[in-house]
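A.B. asks: need a structure here:
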Amino acid sequence: MEFNVPDMSCGGCASAVSRAITNLDSAAKVEIDVAAKTVKVGSALTQVQIASAIEAAGFHPTATTS
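C.D. replies: Here you go, the predicted model:
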């Protein structure tokens, strides 16, 4: 699944997003592109659960279609 996170602007933001996701699912595979403001996640969790974790970290994700 992939999310656009427009308010993610630096490495610290990327770390916070990654940490929020891996705290929820330690086996999740997270790929972040700060320049493109995208987060790709491989996880058994639902898109809603991952989006909620990103929101809890203080960001505003929107799901993208790939």
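A.B. asks: alpha carbons only for contacts and neighbour counts from here, please
C.D. replies: OK.
A.B. asks: what is the helix or strand encompassing Gln49 packed up against?
C.D. replies: Secondary structure from DSSP states H and E places Gln49 in helix 47-56. The helices and strands touching helix 47-56, judged by 3 or more Cα pairs under 8 Å, 6 or more residues apart in numbering; DSSP states H and E, are helix 11-24, strand 62-64.
A.B. asks: one more, so I can put them side by side:
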Amino acid sequence: MISFEVNDMTCGHCVSAITKAVKQTDRGAVVAVDLGSKRVQIDSKVADEAELKAAIEEAGYTPVKAAAAAEASGQSGGSCCGSCH
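C.D. replies: The predicted structure is shown next:
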């Protein structure tokens, strides 16, 4: 499972565009999008992380690997703001 945070995903149209871009890269991919958390999870047997990221970027969005996004914001694991222990 590959997870991205896509902070510039703001509406249903964005969800559709990202899903379509991923499916063009791998028709059989399972795509789960949570608009509220701006998270896209992809299970692909064909495409790797770089290919999927490139597809989302070509659709006009800015995907960041979910673990990298949490580290960049100072968050770890399930912590919401880095202050919780």
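A.B. asks: re the thing from before, by how much does the helix holding Gln49 of the first structure deviate from the second structure on average?
C.D. replies: Following the fit onto the second structure, the mean deviation recorded for helix 47-56 of the first structure is 0.3 Å by mean Cα distance after the TM-score superposition for the first structure.
A.B. asks: in the second structure, what residues pair with that helix?
C.D. replies: Per TM-score structural alignment, the counterpart of helix 47-56 of the first structure in the second structure is residues 49-58.
A.B. asks: report the buried residues of the matching stretch.
C.D. replies: Neighbour counts over stretch 49-58 of the second structure (16 or more other Cα atoms under 10 Å) mark Leu52, Lys53, Ala54, Ala55, Ile56 as buried.
A.B. asks: kindly report the same for stretch 22-35 of the first structure.
C.D. replies: Thr22, Asp25, Ala28, Val30, Ile32, Asp33, Val34.
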